[in-house]
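> Sequence and predicted structure below; questions after.
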Amino acid sequence: MGPTAARYVDRLAGNILRLARARAGLSQRQLAAIAGVPQSTIARIESGRRQPSLPVLARILAAIDCEMRIAIADYDRHDDFFDDENANLQPEELWQRRGVHDDFARQLREGSLAAEIASRFADA
């Protein structure tokens, strides 16, 4: 497992909880009150500073009418491929690639990329 996949695994519980909380439209404090845990517990899980057990995470999610579903699948090495590729880049090449990724993410957030893609399909 490469560094990208390892970071994903380390933050998995926090990402699941953050998405479920956003879906429910709750603050950390509100979720904590509903689940009967301290707000600091929710904050530590979401930040990756605490890794809850599966039963604890399931109980917190159940408090907002969500459930976890876990599937076993073959390991996907696509992140490992990019980690290996990035390891061979010079620092300036890596910064340039990160800049391109940052620009892409900004365009997604602003919605400008969606408009550009839609206009391309409209012209076709």
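Here it is on my side, so go on.

> From now on I want contacts and neighbour counts done on CA atoms only, so please keep to that.
OK.

> Can you tell me how far the most centrally placed residue in the chain is from Gln30?
Nearest to the geometric centre of the chain sits Asn15, at 4.9 Å (C-alpha atoms, centre = their mean). Relative to Gln30, Asn15 is positioned 17 Å away (C-alpha to C-alpha, to the nearest Å).

> Comparison target, given below:
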Amino acid sequence: MPSTRLVTLLGTVLRQERQRRELTQRQLAGLAEVSQAAVARIERGERAPSVPVLERLFTAMDVQVVVAVEPLDAHLDARIDELAARPIGERIDELGLNETLDRLTDFPQVLTGSTAALLQGAPVPVDAVEIALRWKDSKRFTAWLEVNYGQRWNARWGEFGGVWLEPEEPGEHRWSTRYGEIRATMCDELPETIEVRHGGRDYQVVPLVELELAEPRAADLLRRYRARHRAVQS
């Protein structure tokens, strides 16, 4: 069965709450008296859990699910409005961007994706540092990951770990590190960039117009923000 937004959201919240308590899927399954495979499928959004199973899983972590209704995609409008009102410098600090960049010195890279959009003033959610790097630098990137406790995203398990670090290996180009999550776009040559400056620091970023062509999610959010902004002004 294809995953719905609600099923995906429930799986994400379940995984976040479990990881916040430093529980493995197997440990949570034992506490809730369900199978580890069921927990994994729910977290990946592959299974719509029954209400009793959902209650047992969250009760095992001393929390409960609260149900409410809202206008369709109201969460996006609220999130965009909240981000648009926050200073860019505050969002840079929250992401830990400068700390990460200060340590990504072993190979050339540029900022792309939602990270680049943030630095150009776009009110899009950013939950990982996104970089573009060359395939010929992949071994140096792997060495950096090994030193900095890198773990690659495991789509099968719905969490980090248990798969090879190397970008050449199949899988999403997404890693957790001691400095936070990094997502990479692998390319033969680095894309053209522009320079933006915040807080006395220069950043090389992929231009917003290029991101809107290559990043459908960011483009959709930007269109939504512009439409909402026009409606408020009119």
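Arrived safely, thanks for sending. Being a predicted model, the structure only gives us computed values, none of them experimental.

> The residue nearest to the centre of structure 1: what's it in contact with?
Glu46 (C-alpha atoms under 8 Å, 6 or more residues apart in numbering).

> what number of residues lie near Gly200 of structure 2?
Summarising burial for Gly200 of structure 2: neighbours were counted as other C-alpha atoms under 10 Å, giving 5.

> So it versus Tyr179 of structure 2, what's the distance?
Distance from Gly200 of structure 2 to Tyr179 of structure 2, by C-alpha to C-alpha: 22 Å.

> Show me the longest helix that occurs in structure 1.
helix 91-110 (DSSP state H).

> Summarise which helices and strands that helix is packed against.
helix 112-123 (3 or more C-alpha pairs under 8 Å, 6 or more residues apart in numbering; DSSP states H and E).

> Please verify my assumption that Cys66 of structure 1 contacts Ala20.
Yes: Cys66 of structure 1 sits in contact with Ala20 when judged by C-alpha atoms under 8 Å, with a separation of 7.3 Å.

> Of these two, which one has the most company?
For the pair Cys66 of structure 1 and Ala20, the greater number of neighbours falls to Ala20 (19 against 15), based on other C-alpha under 10 Å.

> residue in structure 2 matching that one?
In structure 2, the residue paired with Ala20 of structure 1 is Glu17, using TM-score structural alignment.

> Next, the buried residues of whatever helix or strand that match lives in.
In this structure, Glu17 of structure 2 sits in helix 5-20 according to DSSP states H and E. Residues of helix 5-20 of structure 2 classed as buried: Val7, Thr8, Leu9, Leu10, Gly11, Thr12, Leu14, Arg15, Arg18 (neighbour count, 16 or more other C-alpha atoms under 10 Å).

> Please tell me how far it is from the chain's geometric centre.
With C-alpha atoms, centre = their mean, to the nearest Å as the basis, helix 5-20 of structure 2 stands 13 Å off its chain's centre.

> Next: stretch 213-222 of structure 2.
On C-alpha atoms, centre = their mean, the centre of stretch 213-222 of structure 2 falls 15 Å from that of its chain.

> counterpart of that stretch in structure 1, which residues?
Per TM-score structural alignment, stretch 213-222 of structure 2 has no counterpart in structure 1.

> and that stretch, which residues are buried?
Glu215, Ala218, Ala219, Leu221, Leu222.

> In contact with the third one, which residues are there?
The neighbours of Ala219 of structure 2, taking C-alpha under 8 Å, 6+ apart as the test, are Leu211, Glu212, Leu213.

> now do 6 Å
Glu212 (C-alpha atoms under 6 Å, 6 or more residues apart in numbering).

> Just give me the match in structure 2 for Ile42 of structure 1.
Under the alignment (TM-score structural alignment), Ile42 of structure 1 maps onto Val39.

> host element of its match?
Secondary structure (DSSP H and E) places Val39 of structure 2 in helix 36-43.

> Equivalent analysis for Glu22 of structure 2, please.
According to DSSP H and E, Glu22 of structure 2 maps onto no helix or strand at all.

> From Leu28 of structure 2, how far off is it?
For Glu22 of structure 2 relative to Leu28 of structure 2 (C-alpha to C-alpha), the value is 10 Å.

> Kindly report the same for Leu213 of structure 2.
Counting by C-alpha to C-alpha - Leu213 of structure 2 and Leu28 of structure 2 are separated by 42 Å.

> do the same with Arg197 of structure 2
45 Å.

> More neighbours: those two, which one.
Neighbour count, other C-alpha under 10 Å: between Arg197 of structure 2 and Leu28, Leu28 has more, with 22 against 11.

> That one corresponds to which position in structure 1?
So, by TM-score structural alignment, Leu28 of structure 2 is matched to Leu31.

> who's in contact with that match?
Taking C-alpha under 6 Å, 6+ apart as the definition, Leu31 of structure 1 has no contacts.
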